[in-house]
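> here is a sequence with its predicted model. Questions after.
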Amino acid sequence: DLDEVGRRAAEAVERGATEVCLQGGIHPAFDGHTYLDIVRAVRTAAPSVHIHAFSPLEVTHGAQTLGLPLEDYLARLKAAGLSTLPGTAAEILDPEIRAILCPDKLGADEWIEVMRTAHGVGLRSTATIMFGHVDGYEHWARHLLRVRALQTETGGFTEFVPLPFVHMEAPIWRKGKARSGPSYREAVLMHAVARIVLHPVIANIQVSWVKMGTDGARAVLDAGANDLGGVLMDESITRSAGGRNGQCFDRTEMIALAAGAGRPARQRTTLYQPIGHEPIPSLEPFA
């Protein structure tokens, strides 16, 4: 409930968190007011925290249930305290794959339009790819090129985050209709190729230590990635899918992991500003 959402946000800030990330499935009882109320609950309990919330699927659901254009609903979320959007629910931005993998989610064009609209109202976002299930290399290429094209238009993506498919509890895998995730080599290559394809329009390639593990993350820091994401607290998405890596990776461990790859570590805000600096005040198209 909203009180619990607020309590967890306040606890996170007390423990040093700079960002609260909120995502969920599409609950039949939720409407656009639900998401607005959640943002307000976090903002009230933790006035200073960065609120990184709601996938394009959730944003679309919220707008449709209130009969609002995307632009108007995103502006309402921003006014209520939303800071940035996670670029999840992207999976693979290719109609062939989405028809198999997630036919009940947004289409590829719809996902792109939500992000274009969000960037237009001044909300930055991440961009992701979830790969290694029913997809092929040509689909990965199409996805990367679509992300690059939108970034060239809006400049709104802060980073690109490859997410290897965690198969263990996935219904499509249990039915024998999907791979058991990408190979280790493919996962490393995805980060490396993303660095090449997205340069220079997206400067940050993030490796998910939750998905890759510490050894994998260290290797990927030597193959295109420059970011380790957050230390995390109460991580549930990957663990509920059957992932084995821990839900918290503290500051000391993160610094040691970076040092093991020959890299210095520097804490940043969600918008890639050094901690203690003001966030980027406005969103300008990439030039």
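On my side now, so go ahead.
> drop to CA atoms for contacts and neighbour counts, all remaining ones
Fine.
> could I get the full set of helices for the stretch 1-150 of the chain?
2-14, 32-45, 56-66, 70-80, 95-101, 108-120, 137-154 (DSSP state H, counting those that start in this stretch).
> tell me how far the second one lies from the chain's centre.
Same thing as helix 32-45. 19 Å (C-alpha atoms, centre = their mean, to the nearest Å).
> the fifth one now?
On the basis of C-alpha atoms, centre = their mean, the separation between the geometric centre of helix 95-101 and that of its chain is 20 Å.
> ok, now the longest one?
Relative to the chain's own centre, helix 137-154 is displaced by 16 Å; criterion: C-alpha atoms, centre = their mean.
> what's the angle between it and helix 108-120?
Put simply, helix 137-154 runs at 30 degrees to helix 108-120, going by axes from the mean of the first three to the mean of the last three C-alpha atoms, to 10 degrees.
> helices or strands next to helix 137-154 in the packing?
Packing contacts for helix 137-154, counted by 3 or more C-alpha pairs under 8 Å, 6 or more residues apart in numbering; DSSP states H and E, involve helix 108-120, strand 124-131, helix 184-198.
> for His143, grab the count of nearby residues.
20 (other C-alpha atoms under 10 Å).
> OK, contacts around it?
By C-alpha atoms under 8 Å, 6 or more residues apart in numbering, His143 lies in contact with Ile92, Leu93, Asp94, Ile129.
> can you tell me how far the third one is from Asp227?
As defined by C-alpha to C-alpha, to the nearest Å, Asp94 lies at a distance of 26 Å from Asp227.
> who has more neighbours out of the two?
In this view Asp94 and Asp227 are compared by other C-alpha under 10 Å, and Asp227 has more residues nearby, 23 against 20.
> what is the neighbour count of the nearest residue to the more buried one once chain neighbours are set aside?
Distances taken as C-alpha to C-alpha, 6 or more residues apart in numbering place Gln206 nearest to Asp227, at 4.5 Å, with adjacent residues excluded. Gln206 has 24 neighbouring residues, counting by other C-alpha under 10 Å.
> below is an additional structure, to be compared with the one above:
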Amino acid sequence: MDTIPGTSAEILDQKMRDKISPGRISVKDWIKVIKTAHKIGIRSTSTMMYGHMESYVDRANHIGIIRKIQKETGGFTEFVPLNFVHTEAPMYKHGLHKGIQPGADSDDIMLTHAVSRIMLNNCIDNIQMSWVKTGEKMSQRLLKCGANDFGGTLINESISTAAGSQHGQLLKPKQIRRLVRDVGRIPAERNTTYKILRTFENEPKEEDLDNVDDSKFGSYFDLIKIKKFRYENPR
């Protein structure tokens, strides 16, 4: 193993974490785990969940912590801002906290990606958007607001879908290439550590994954509609 996900960062402010994700790994321990991984040669992603209860200062401090770690270890492959999906999130649905927001609006999403690019310039080269949280159109706009990574195809995505996202669970390679081309960018395929494997100056012939019927992958969206599998928060 030479890479790990840098998830569960949420917002790297302990008071905020205690509200939105009580019991989850502490800020201090998250930083320790990530630094330790980097120092033994295991690289990672980095993330930030925003659009819930945090302030702009909280976001800036979070990105500042990520930047400081990167300057020390050089181990982050990318930074991924993750907009809060509120629809089925218990803390929003049941009003567990005063002032909780239903995610960031379109202007705020673009601002967050742009500020991330500015703050992490010459530090973390890659800013990835999450199309499953923001949708295809917004993801295209984000390619012009600091992001350079459209994200993966995903197959039967469950996390955002369970939280109520309506942007789908799968994009095939040809769909992503089309979306990238439509905003004047040249699509490329990369590996986990951002080595470019192929650059698509011209659209290739359809590949196997492009021709597989979506039903073959199953549907988490359909699964959560089945009442016996649906978790109901007792509050």
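Everything's here; your move. These numbers come from a predicted model, not from an experiment.
> re earlier: wait, doesn't the residue nearest to Asp227 of structure 1 sit right on Ala225?
Yes: with contact defined as C-alpha atoms under 8 Å, Gln206 of structure 1 and Ala225 form a contacting pair (5.6 Å).
> nearest residue to whichever residue in structure 2 pairs up with Trp173 of structure 1 in space, ignoring adjacent ones along the chain?
When structure 2 is aligned by TM-score structural alignment, Trp173 of structure 1 is paired with Tyr92. Excluding its sequence neighbours, the residue lying closest to Tyr92 of structure 2 (C-alpha to C-alpha, 6+ apart) is His86, at 6.0 Å.
> if I look at the one you found, how far off is Ile40 of structure 2?
37 Å.
> so for the two, which sits in the more crowded spot?
His86 (20 against 11).
> matching residues in structure 2 for stretch 45-55 of structure 1?
Counting by TM-score structural alignment, stretch 45-55 of structure 1 has no counterpart in structure 2.
> I meant to write stretch 137-153 of structure 1 there.
So stretch 137-153 of structure 1 sits over residues 56-72 in structure 2, by TM-score structural alignment.
> average offset between that stretch and structure 1?
Comparison of stretch 56-72 of structure 2 with structure 1 after fitting gives an average deviation of 0.3 Å (mean C-alpha distance after the TM-score superposition for structure 1).
> buried ones in that stretch?
Applying a neighbour-count criterion of 16 or more other C-alpha atoms under 10 Å, one finds Asp58, Arg59, His62, Ile63, Gly64, Ile66, Arg67, Ile69, Gln70 buried in stretch 56-72 of structure 2.
> likewise for stretch 8-22 of structure 1?
Those would be Arg8, Ala9, Ala10, Ala12, Val13, Ala17, Thr18, Glu19, Val20, Leu22, for stretch 8-22 of structure 1 by 16+ other C-alpha under 10 Å.
> can you tell me the distance between the two ends of it?
OK, stretch 8-22 of structure 1 end separation, C-alpha to C-alpha: 11 Å.
> which residues of structure 2 does it align to?
So stretch 8-22 of structure 1 sits over no part of structure 2, by TM-score structural alignment.
> where's that stretch relative to the chain centroid, distance-wise?
On C-alpha atoms, centre = their mean, the centre of stretch 8-22 of structure 1 falls 17 Å from the chain's centre.
> centre of the chain to stretch 169-185 of structure 1, how far?
21 Å.
> also stretch 190-198 of structure 2?
Using C-alpha atoms, centre = their mean, the offset of stretch 190-198 of structure 2 from its chain centre is 18 Å.
> from the buried residues of stretch 56-72 of structure 2, pick the one nearest Phe221 of structure 2.
Arg59 (30.6 Å; C-alpha to C-alpha).
> returning to what we had before: now which residue in structure 2 aligns to the residue nearest to Asp227 of structure 1?
So, by TM-score structural alignment, Gln206 of structure 1 is matched to Gln128.
> do you know how far its match is from Ser158 of structure 2?
19 Å.
> so which bits of stretch 161-174 of structure 2 are buried?
Buried, per 16+ other C-alpha under 10 Å, within stretch 161-174 of structure 2: 161-166, 168-174.
> against structure 1, where does it fall?
Counting by TM-score structural alignment, stretch 161-174 of structure 2 sits on residues 239-252 of structure 1.
> which other residues reach the matching stretch?
Under the criterion C-alpha under 8 Å, 6+ apart, external residues in contact with stretch 239-252 of structure 1 comprise 166-170, 209-211, 213, 231-236.
> do that again at 10 Å, thanks
Defining contact as C-alpha atoms under 10 Å, 6 or more residues apart in numbering, one finds that stretch 239-252 of structure 1 is touched by 165-170, 209-214, 230-238, 257, 265, 267.
> out of these, list just those in strands.
Applying DSSP state E to the contacts of stretch 239-252 of structure 1, no entry is found in strands.
> could I get the contacting residues of the residue nearest to Asp37 of structure 1 when sequence neighbours are not counted?
Nearest non-adjacent residue to Asp37 of structure 1, counting by C-alpha to C-alpha, 6+ apart: Leu2, 7.7 Å away. Neighbour list for Leu2 of structure 1: Arg8, Thr34, Asp37, Ile38, Val39, Arg40, Ala41, Val42 [criterion: C-alpha under 10 Å, 6+ apart].
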